[in-house]
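Undergrad: Predicted model follows, preceded by the sequence.
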Amino acid sequence: MQQISLPETWSQQDHLQWGRRLFEHGYYWESHEAWEHLWLELGRTSEEALTMKGMIKLAASAVKCREGNSTGAIRHASRAAELLRPGSNSVLFEDCNLKAARESAKRITESPPVDHVAPSDQPVPLPGLQI
């Protein structure tokens, strides 16, 4: 996979929203990459960073669904559900529906949509995934 290079002048909100748009259009690997930059910038262990890590894990779970790997999808989705805690009062995530993201992760743990496998070069949004 090719590394994504994003503008150095982007704000944290720019990185978050870019990853969100990629995710919503089925570019799960690319959203993971876009969000990883933000996760590192947030310090990897702060409350905001852990929320970001939850979104990264949700994207990784979607990648595993598209690969047809239910075990990997469930593992990543379980961790995403743990990290996407209710009540995050961060301004950074005010435009994201963390509750919907958490519910998406829980749905994958119960029944991963691995029957929507597609070539990796073609984005196919998985049904019911929201952020």
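TA: Now that the structure is in, tell me what you want to look at. Residues are numbered from 1 along each chain as shown.
Undergrad: alpha carbons only for contacts and neighbour counts from here, please
TA: Fine.
Undergrad: Neighbours of residue 111, how many?
TA: 11 (other C-alpha atoms under 10 Å).
Undergrad: For residue 26, see how far away it is.
TA: Using C-alpha to C-alpha, to the nearest Å, residue 111 is found at 18 Å from residue 26.
Undergrad: what do you get for residue 55?
TA: Applying C-alpha to C-alpha, the value for residue 55 to residue 26 is 14 Å.
Undergrad: let's bring in a second one:
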Amino acid sequence: MDAHLRAGIAIFNAGGYHTAHDAWEEYWLGLDSGTDDERFLHGLIQYTAAVHHARDGNWAGATGLADSALEYLGSLPAQYRGVEVESIRSSLRRLRDDPEVIERRRPLALTHRGEALAPEDLDFEATAIAAEALAERRGEEDLLDRATSYAREDLDGTAEPGRGETDSRILPLVFDYVRDPDHRSLVARRLEQHCDRRQAKADDVAGLFDPEG
């Protein structure tokens, strides 16, 4: 859960108020309804939606979602899973009572274990989750699914003989995709080129390492 949690927090703190929930939603959908973890992530998702609507000037939507988020987070302790839940509840109350506050003040920076996370703070697993969440908004989810799979093989040394890279070109680009929004389109093109080359290389050596090859 930590990787999904940290990915969403970093995206949120970087201004991706709508995209952040995608990093949490995949994990949240697999949880049993009514558990503390389910209510926690549901509340965070509602919080990001409330902020998103407030920034769009949809005051009624923002206040309704803030109320809903408070219900989900209401029974949790002040700190849960390393997150300052009480600070989020306070932010939600301000947003509910005065949704236009979003025009005067940046949303609360979310923290995990006392750290206000930025994309640069994420390890590979959290970065991969963040990359796929960001890619979904850009229609590049298939590309990033391929890229993170190749990067994971290189990182873990699990690529089949002749198919991996000891000096991975894909791994740093996955990090750049998350960390460098100004050049995300360029990074995506580079990832596509390297993934295509990787697939072509795999096709070239297909069968060479089979016993009958």
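TA: Sure, I can see it. As the structure is a prediction and not an experimental result, all values here were calculated from the model.
Undergrad: After superposition, what's the TM-score here?
TA: Scored against TM-score structural alignment, normalised by the length of the first structure, the superposed chains reach a TM-score of 0.73; 110 aligned residues with a C-alpha RMSD of 2.4 Å.
Undergrad: which residues of the second structure fall in helices?
TA: For the second structure, applying DSSP state H gives helices covering 2-13, 20-29, 36-55, 59-73, 85-97, 124-138, 141-156, 170-179, 184-205.
Undergrad: Just list the residues touching the corresponding residue of the first structure for residue 89 of the second structure, thanks.
TA: Alignment note (TM-score structural alignment): residue 89 of the second structure maps to residue 102 of the first structure. Residues counted as contacts of residue 102 of the first structure (C-alpha atoms under 8 Å, 6 or more residues apart in numbering) are 80, 81, 84, 85.
Undergrad: Buried residues in stretch 59-67 of the second structure, which are they?
TA: Under the neighbour-count criterion of 16 or more other C-alpha atoms under 10 Å, stretch 59-67 of the second structure has 59, 61, 62, 63, 65, 66, 67 buried.
Undergrad: What range does it cover in the first structure?
TA: Taken onto the first structure by TM-score structural alignment, stretch 59-67 of the second structure occupies residues 70-78 there.
Undergrad: Tell me the mean distance between the matching stretch and the second structure once they are aligned.
TA: Following the fit onto the second structure, the mean deviation recorded for stretch 70-78 of the first structure is 0.4 Å by mean C-alpha distance after the TM-score superposition for the first structure.
Undergrad: Against residue 29 of the second structure, how distant is residue 149 of the second structure?
TA: Noted for residue 149 of the second structure: a distance of 22 Å to residue 29 of the second structure, by C-alpha to C-alpha.
Undergrad: Give me the more crowded residue out of the two.
TA: residue 149 (17 against 12).
Undergrad: when you align them, which residue in the first structure goes with the more buried one?
TA: Checking TM-score structural alignment: residue 149 of the second structure goes with nothing.
Undergrad: Identify the residue spatially nearest to the residue nearest in space to the middle of the second structure, adjacent ones excluded.
TA: Here the mean C-alpha position of the second structure is nearest to the C-alpha of residue 130 (C-alpha atoms, centre = their mean), at a distance of 3.0 Å. Leaving aside its chain neighbours, residue 130 of the second structure sits nearest to residue 7 (5.1 Å; criterion: C-alpha to C-alpha, 6 or more residues apart in numbering).
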